[in-house]
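Visitor: Coordinates only, no sequence provided:
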């Protein structure tokens, strides 16, 4: 919200996995790895998504592993600082949803297995109906997910109904992808080497007004949840005080992503000239007639 980067989408701007998961993990491993190698254990399972299943099928015989032994392959092979020095092991590859739920609900909380407070995660998988619900835990309100199965499973339980306002997050994120909430390049862009950018007149960052609106809405949802929160449960934090302060500071400073300055038109405005990838321009005939 501070810099105006719009929510991710599946087609052209899925930045969240890399920036929130992959890059921080790569940096942390690079700092501690030294000159050695590392094995990363993941919770990847078959059946979570069709795309992931295809990726597993392509990898199941890699690095000497055989089908049925668990997914084992090189991870982050092109990442700076750890290239070729990290491998992954997925021991839960063939677990069903019911197995995951059984572990989270009955075994992981026991002291002998670590005493992990995983009951809420188990609830998100759907309890006794976990296999039928087939929920996946992830970012609440993710605009890339069609259904909010995990959140809806949680909200059916009386002790978690104070989280009901979280249903309002997805509409906010999807609204921020609308043309009226974003800027757009009005013409062709030239790269440093002088060539034309492949996507002329592309949509870009959020307007200042959209950022301010979204910040207020998310903070409102946070306040509404905490107002109904049982006293023995820690406060919900979507945006903490430090983050809010930084976001407001960036908005006040009129901060924009590289290559944008805020003078661009909003993406819902009509552009009289259409620019194509080869630099060709098509003028609006009606506009030309009116100006002739």
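Guide: That came in fine, so what should we check first? On a predicted model such as this, the values are computed, not experimentally measured, just so you know.
Visitor: from here on, contacts and neighbour counts on C-alpha atoms
Guide: Will do.
Visitor: Helices of this structure, residue ranges please.
Guide: Under the criterion DSSP state H, helices of the chain are mapped to 16, 23-33, 50-59, 97-102, 119-125, 130-133, 149-155, 169-175, 208-228, 241-252, 285-291.
Visitor: Check the burial of the nearest residue to residue 71 once chain neighbours are set aside by counting its neighbours.
Guide: Spatially, and ignoring its direct neighbours in sequence, residue 71 is nearest to residue 90 (5.2 Å; Cα to Cα, 6 or more residues apart in numbering). A total of 17 residues lie near residue 90 under the criterion other Cα atoms under 10 Å.
Visitor: In this structure residue 197 contacts residue 191, no?
Guide: Yes - counting by Cα atoms under 8 Å, residue 191 is a contact partner of residue 197 at 6.1 Å.
Visitor: more crowded one of these two?
Guide: Taking other Cα under 10 Å, residue 197 and residue 191 do not tie; residue 197 has more neighbours (17 against 10).
Visitor: who touches that one in this structure?
Guide: Residues near residue 197 by Cα atoms under 8 Å, 6 or more residues apart in numbering: 188-191, 277.
Visitor: cool, and residue 188?
Guide: Counting by Cα under 8 Å, 6+ apart, residue 188 makes contact with 196-197, 200-201, 275-276, 279.
Visitor: nearest to residue 19, of those residues?
Guide: If you rank those by distance to residue 19 using Cα to Cα, residue 197 comes first, at 23.5 Å.
Visitor: roughly how far apart are that closest one and residue 38?
Guide: According to Cα to Cα, to the nearest Å, residue 197 stands 39 Å off from residue 38.
Visitor: Included below, for side-by-side comparison, is a second structure:
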């Protein structure tokens, strides 16, 4: 077997940048003409930004025929690292100059990350039992936006999914990449998103950078895309969010600022190491705020007396639940103080930074004042760090505290 015979993902054969671009062109030529409307699902991260800017250049240069309609949807979680947020804003300005239709997609106000936690009292997400954030603040809003721009028609949704970015994602791709006859080298093409409510059967998806090596993503963002001949895109700033000149070596993955799901804040620490972004140092205090909101002293719990409609005992009858009103109010003030300190240190050339804008802050205060709780909770439950004299098990058995029994 020669090097040319090896598949894209076998060791030995290493794609060159020009080959990666050629394969992307092939995938777009193979599947693009089947769809009049292309929708770019753009998160603002490195892979989706490379996809968006490359696609635009390929169309402008005539290497790929333009679709009848092109729409760019930016998923704004309101929790992005500042360099990514700044880059996204500048890229959208470039899209406007090019007369490319685009819109910002956000979750409904009360469903956004901090309003949901501080206003409704839902604890910060974790990797075990309560990972609600990605779907709620990114996937569901994007799905709804795609359904809206589709109207009564169909579309090809273009994503920045790339092999090697996530082990879990890679396994999913390996199980489905041959769907509809597509090979990995042609992009991950699927004719439907089975879990997408409202768009089922009306969209196909294509990941034209699926085969790109991470070094090619960085090469495009740093050196190719910023050049006038490739579109003069402001993409160097994206490398800041991943570690600047060391981005490829660090290979940090970004998520929310001080993401509660991350063990290490590699991306944030990489940003803080650069003088341009050192003023964001107060953001390191967010981790402690989220940890406190998950602590028993900040939450309420079921007493064990609750029964289901059929009279049976709940699976976890004394489970911990929402955040107390007092803990929510305290966390709100702490987060606003962190935001204020960042802006106090912020260079004048930088735009004002907000973790919470005025609308979100007002929403949180309104929900707290209205004594708002998640479904099946009303705030009368005991605090989670309060001693309960009776332990109730899921089979209905009760264990009384021998020292607390009445004689």
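Guide: Looks like it arrived, so ask away. Nothing here was measured: the structure is a model prediction, and the numbers come from that model.
Visitor: where along the second structure do the strands fall?
Guide: 37-42, 69-75, 101-105, 155-158, 188-190, 203-207, 299-301, 320-323, 390-392, 398-400 (DSSP state E).
Visitor: so the fourth one aligns onto which residues of the first structure?
Guide: For strand 155-158 of the second structure, the aligned range in the first structure is residues 38-41, judged by TM-score structural alignment.
Visitor: mean deviation (superposed) between that stretch and the second structure, please.
Guide: Superposing on the second structure places stretch 38-41 of the first structure at an average distance of 1.9 Å from its equivalents, by mean Cα distance after the TM-score superposition for the first structure.
Visitor: Go through that stretch and flag the buried ones.
Guide: By neighbour count with 16 or more other Cα atoms under 10 Å, stretch 38-41 of the first structure contains no buried residues.
Visitor: That stretch: how far from the chain's middle?
Guide: Stretch 38-41 of the first structure sits 23 Å away from the centroid of its parent chain (Cα atoms, centre = their mean, to the nearest Å).
Visitor: quick one: contacts of it?
Guide: Stretch 38-41 of the first structure has contacts (Cα under 8 Å, 6+ apart) with 85-91.
Visitor: Throw these into a markdown table and include distance to residue 21 of the first structure, thanks.
Guide: Formatted as a markdown table, the contacts of stretch 38-41 of the first structure follow (distance: Cα to Cα, whole Å):
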| residue | distance to residue 21 of the first structure |
| --- | --- |
| 85 | 18 |
| 86 | 16 |
| 87 | 17 |
| 88 | 15 |
| 89 | 17 |
| 90 | 17 |
| 91 | 20 |
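Visitor: Give me the aligned partner of residue 158 of the first structure over in the second structure.
Guide: The pairwise alignment with the second structure assigns residue 158 of the first structure to residue 275, based on TM-score structural alignment.
Visitor: Run a quick neighbour tally on that match.
Guide: Counted by other Cα under 10 Å, the residues lying close to residue 275 of the second structure total 8.
Visitor: Likewise for the one 4 residues further on?
Guide: Burial measure for residue 279 of the second structure: 18 neighbouring residues, criterion other Cα under 10 Å.
Visitor: my read: it touches residue 346, true?
Guide: Yes - under the criterion of Cα under 8 Å, residue 279 of the second structure makes contact with residue 346 at 5.6 Å.
Visitor: Residue 285 of the first structure maps to what in the second structure?
Guide: Taking TM-score structural alignment, the alignment pairs residue 285 of the first structure with residue 402 from the second structure.
Visitor: okay, now that match: neighbour count?
Guide: The number of residues near residue 402 of the second structure, taken as other Cα under 10 Å, comes to 9.
Visitor: gap between it and residue 301 of the second structure?
Guide: The gap separating residue 402 of the second structure from residue 301 of the second structure is 22 Å, by Cα to Cα.
Visitor: Over to residue 287 of the second structure?
Guide: 23 Å.
Visitor: higher neighbour count, these two?
Guide: Between residue 287 of the second structure and residue 301, residue 301 has the larger neighbour count (other Cα under 10 Å), namely 22 against 15.
Visitor: show me what contacts that one?
Guide: Shown in contact with residue 301 of the second structure (Cα under 8 Å, 6+ apart): 318-322, 381-384.
Visitor: what two of those residues have the greatest distance between them?
Guide: Greatest spatial distance in these: 318 and 322, 12.7 Å, computed using Cα to Cα.
Visitor: So between those two, which is more surrounded?
Guide: Legend: neighbour count by other Cα under 10 Å for residue 318 of the second structure and residue 322, higher for residue 322 (28 against 22).
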